[in-house]
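K.L.:
A structural model of the following input is requested.
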Amino acid sequence: MEPTQPGARRPEHHRLDVRPLDPVHSLKVKLGLLVVASVAVGVLITWIGLRNELGPSRTFPLAILVSLLLTWLLARGMTSPLREMTAAAQAMADGDYSIRVRSTSQDEVGQLAEAFNTMSRDLEASDRIRRELVANVSHELRTPVAALQAQLENMVDGVTEPTPAALEVSLEQTERLSRLVTYLLDLSRVEAGASALTLTQFSVGDFLEECAEAVSMVDAAKGLTYVVDVTPEDLVLEADVERLRQVVTNLLQNAIRHSPHGGTVRLDAYPVDDDVVVEIGDEGPGIAPEDRDRVFERFARGSTSGRALAGSGGTGIGLAIVRWAVDLHGGHVEVADTESGATMRVTLPASARPAAGVTTESAR
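P.N.:
The predicted model follows:
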């Protein structure tokens, strides 16, 4: 019997679910054994009855009754997973995805039961992710919307003057909303399987300088310093510029969110064999070692000293999009080991080697 997943429920089993034929790997062989067993039992009872001079009028009905009972017991055990799947499907229709089917047989019915359990787990995971998405996005939308509404109401009521500082606060909340919408649109592209890359060769140093300048204009309130260090200075990379800009921007915004006021955010790039490594580091509280393997999972959240590891203010979408975009290029992303802060390391092939199934075209 397969192990029960935590939180998963098994349907109640009837005591008469006898399964002596479970080790048999073919349903056809099972049916043949069922026929042979019922006939053999009927013949045996008939022979015993005739030897004891019970007569055909009593021996034949008894043989038929026992054969039918044996057939019913064995057939019930063979078809039990099908009944369990029917009950589980009805429960799924009511929104309960926790039921698992007992799959001990080795034949086609057992394989169907295992496939059904896999489908149940996938549906349960998808439903959990959907609920988390609704809850997280609702929370993230409510905060900036409430702040923006309060700020505008104060201006309309004359409580607050529409000074540049007050308007800047409103602009920050609007930009936060815009970033969240952008993440959700990117997530929809991931779900749709969008995997086309427009490849071009570009200077890594110039590219990182542009990304740092763009985010520094938006998040100037913290007074962060951006240090770009590319070795060698003429390092080039062949990739989809817009996808890579999406990667670097998401990682920069994550670093900015967790950096202390007046801190430093580093953007380093250097070659390793046939690859180009881009690292983005901050001076924040860092990422716990136990969280480093899962922070790029969709909606995953970990914490070290209160740090939320999410790519859009807590939704856990941004870092998942980073991994998706890097995977498209045939690269990988990880959390590097550092003594302080957090450093995200992106490794990409210097000459484009997109993942299997990804279509490419050259930039005009």
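
K.L.:
Please count neighbours and contacts with C-alpha atoms only from this point.
P.N.:
Will do.

K.L.:
What number of residues are in the vicinity of the closest residue to residue 333 other than its chain neighbours?
P.N.:
Spatial nearest neighbour of residue 333, excluding adjacent residues (CA to CA, 6 or more residues apart in numbering): residue 346 at 4.4 Å. Counted with other CA atoms under 10 Å, the neighbours of residue 346 add up to 23.

K.L.:
Reduced to three states, what does residue 346 come out as?
P.N.:
Using DSSP: H, G, I helix; E, B strand; the rest coil, the structure places residue 346 in strand.

K.L.:
And it, how far from residue 322?
P.N.:
Distance of residue 346 to residue 322, given as CA to CA, to the nearest Å: 9 Å.

K.L.:
all strands of this structure, in order?
P.N.:
196-203, 225-230, 236-240, 264-272, 275-282, 332-336, 342-349, 359-362 (DSSP state E).

K.L.:
Mind putting these into JSON lines with distance to residue 27?
P.N.:
Below are those laid out as JSON lines (distance: least, CA to CA, whole Å):
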{"stretch": "strand 196-203", "distance to residue 27": "46"}
{"stretch": "strand 225-230", "distance to residue 27": "65"}
{"stretch": "strand 236-240", "distance to residue 27": "53"}
{"stretch": "strand 264-272", "distance to residue 27": "56"}
{"stretch": "strand 275-282", "distance to residue 27": "53"}
{"stretch": "strand 332-336", "distance to residue 27": "45"}
{"stretch": "strand 342-349", "distance to residue 27": "50"}
{"stretch": "strand 359-362", "distance to residue 27": "44"}
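
K.L.:
Looking at these, spot the one closest to residue 110.
P.N.:
strand 332-336 (38.1 Å; CA to CA).

K.L.:
The closest one vs strand 275-282, what angle?
P.N.:
40 degrees (axes from the mean of the first three to the mean of the last three CA atoms, to 10 degrees).

K.L.:
So what touches strand 332-336?
P.N.:
292-293, 322-323, 326, 342-348 (CA atoms under 8 Å, 6 or more residues apart in numbering).

K.L.:
run this one through as well so I can compare:
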Amino acid sequence: MTRDDAAAWGPLSRRLLAAFVLVALSSVAVLTGAALWGTGQGLESAQAEARRQAAERVAAAVATAYGAAGGWDSVDLATATDLATGAGARLVVRTADGANVTGHGRGMPMNAMPGTGRVEVPVVVGGAVVGSVQLAFGSPATPVARNITWGWIGLAAGIALAVAGVTTWFVGRRIVVPLGRLTRAARRISAGDRTARAGVRAPGELGELAAAFDHMAAEVARAERARRDLTGDVAHELRTPLATLQAGLEELRDGMAQPDAERLTSLHDQAQRLGRIVQDLSELSAAEAAALSLRLRDVDLAEVAATAVEAHIAHLRAASLEVRTELATGVVVRADPDRLHQALGNLLANCARYARPGDVVTVRVHRSADTAFVDVHDTGPGIPAAELGHVFERRWRGRAGRAVAGTGIGLAVVRELVTAHGGTVTATSDGGGTLLTVSLPL
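P.N.:
Below is the predicted model of the structure:
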């Protein structure tokens, strides 16, 4: 037996089976009571009608015999007695004044006749009542109809129990088994296995619950992965400047170096580098959590791009770069303008860091179908094709970036911010510059 089969007959399934059996047997009991009562009433009504008709036939035979004999003195009751016997009754014939008739074939006195039912019918001859006929019926045997009813009731009870068992198995497979998988996946996640998933495909609310659980598990795994990455980022980026600061301060403390302006400037540069690293890591952490803190509203992408260019124009000109803009108005997106400003600012700072003096940086806003685009293009040295797939990774800087100050986190921040808006960011290079494109849904 598989684990799912075992779960299908677990404690919950057994409780469901007990509930289904109770409902089934209760239904059978109610239907049995109703059937027996209805059958009894029908049988009693039919029996009473049959007895009345038998008594009327016997009374007609007695009236015929009375007419043939001209009175009660020599009446022949043989035919009437045979009819009464055929109906399962004993016959008593009385005159109009209540005396028992003693003719041939008469019955015993009524008070001496056994039976559970008596029927009395007047004997009418020539429009006048000359006497009465009384039939006493004995206790009937168990009717065949009632036996048949009990047989069908037993069959119905058996079918109800079988249906309860099948229903329990079906419900167990459709509800209990998925719940068991969810429980096992939750236990594995709580035990530290972040790859555990329920993998349940079920209709309705149960399927939605399983999908939500798997999505939650994926988000937990992503958050833990981000935490590990951030820890690694911090350890990696802080190790070198901290070691340099520590060595320099130890030299000053031990008198191995003089605290001159050059030495202090070097230590100050390392402290500033530490500050930049902490700031970049803070921005990356905020970018990864941006989806939880976005303040979305309708914004014109051209206005956001113009503001970002204006904020970085001094930095770009200080790097001897020419800045051009082609900003199409009316390109409205649902976004957080501050986060978009931060992303575009990082792209422009990246141009200022890697482009050569005299290069041109072009910022362009345009749209196509249901997508808005922001292009940041520079005519710098470009990015080798083998390195294009890594530019948005943490701490990756490429061969050209090793000679430039930085942490390799800026473009990773851009990717996190754009992804939080439901968009994408790509990098292309044809050897004559680099094109960074942000795509956002309109």
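
K.L.:
re the thing from before, now a ChimeraX select for only the buried ones of the contacts of strand 332-336 of structure 1.
P.N.:
Selection of the buried residues among the contacts of strand 332-336 of structure 1 in ChimeraX, burial being defined by 16 or more other CA atoms under 10 Å:
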select :292,322,323,326,342,343,344,345,346,347,348
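
K.L.:
Rebuild the contacts of strand 332-336 of structure 1 as a markdown table, extending it with distance to residue 55 of structure 1.
P.N.:
A markdown table is the format used below for those (distance: CA to CA, whole Å):
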| residue | distance to residue 55 of structure 1 |
| --- | --- |
| 292 | 79 |
| 293 | 76 |
| 322 | 83 |
| 323 | 80 |
| 326 | 82 |
| 342 | 89 |
| 343 | 90 |
| 344 | 87 |
| 345 | 87 |
| 346 | 87 |
| 347 | 86 |
| 348 | 87 |
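
K.L.:
Identify, from the contacts of strand 332-336 of structure 1, the entry nearest to residue 38 of structure 1.
P.N.:
Looking across the contacts of strand 332-336 of structure 1 and measuring by CA to CA, the closest to residue 38 of structure 1 is residue 293, at 56.7 Å.

K.L.:
hang on, the earlier thing: which one of the contacts of strand 332-336 of structure 1 is nearest to residue 75 of structure 1?
P.N.:
Closest to residue 75 of structure 1, out of all of these and judged by CA to CA, is residue 293, at 47.5 Å.

K.L.:
can you pull out the helices in structure 2?
P.N.:
3-8, 11-69, 78-86, 144-171, 177-190, 204-254, 261-288, 290-293, 301-318, 337-354, 398-401, 410-420 (DSSP state H).

K.L.:
Next, count neighbours for residue 214 of structure 2.
P.N.:
21.

K.L.:
What residues does it make contact with?
P.N.:
197-199.

K.L.:
if we go to 7 Å?
P.N.:
Contacts for residue 214 of structure 2 were tallied using CA atoms under 7 Å, 6 or more residues apart in numbering; they are 197-198.

K.L.:
What residue in structure 1 is paired with it?
P.N.:
Matched across to structure 1, residue 214 of structure 2 falls on residue 117, judged by TM-score structural alignment.

K.L.:
Next: residue 361 of structure 2.
P.N.:
That one, residue 361 of structure 2, aligns with residue 268 by TM-score structural alignment.

K.L.:
Can you give me the neighbour number for the spatially closest residue to residue 439 of structure 2 that is not a sequence neighbour?
P.N.:
Leaving out its chain neighbours, the residue that sits closest to residue 439 of structure 2 by CA to CA, 6+ apart is residue 373, at 4.7 Å. For residue 373 of structure 2, the count of nearby residues is 21 (other CA under 10 Å).

K.L.:
My guess is residue 373 of structure 2 contacts residue 363. True?
P.N.:
No - between residue 373 of structure 2 and residue 363 there is no contact under CA atoms under 7 Å: 10.4 Å.

K.L.:
what's around the counterpart of residue 267 of structure 2 in structure 1, how many residues?
P.N.:
In structure 1, residue 267 of structure 2 lines up with residue 170, judged by TM-score structural alignment. Neighbour count of residue 170 of structure 1, defined by other CA under 10 Å: 20.

K.L.:
check contacts around residue 170 of structure 1.
P.N.:
148, 151.

K.L.:
hmm, try it at 10 Å
P.N.:
Contacts for residue 170 of structure 1 (CA atoms under 10 Å, 6 or more residues apart in numbering) come out as 144-145, 147-152, 164, 176.

K.L.:
what about the residue lying closest to residue 56 of structure 1 once chain neighbours are set aside, neighbour count?
P.N.:
In this structure, residue 56 of structure 1 finds its nearest non-sequential neighbour in residue 50, 7.3 Å apart by CA to CA, 6+ apart. By the criterion of other CA under 10 Å, residue 50 of structure 1 has 15 neighbours.

K.L.:
what touches both of residue 373 and residue 363 of structure 2?
P.N.:
By CA under 10 Å, 6+ apart, the residues touching both residue 373 of structure 2 and residue 363 are residue 437.

K.L.:
just to revisit the earlier point, weed out the non-buried ones from the contacts of residue 170 of structure 1.
P.N.:
Buried, going by 16+ other CA under 10 Å: 144-145, 148, 151-152, 176, out of those.

K.L.:
re earlier: could you dump the helices of structure 2 into TSV and include distance to residue 95 of structure 2?
P.N.:
Output for those, formatted as TSV (distance: least, CA to CA, whole Å):
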stretch	distance to residue 95 of structure 2
helix 3-8	79
helix 11-69	11
helix 78-86	15
helix 144-171	38
helix 177-190	83
helix 204-254	82
helix 261-288	113
helix 290-293	107
helix 301-318	118
helix 337-354	116
helix 398-401	132
helix 410-420	110
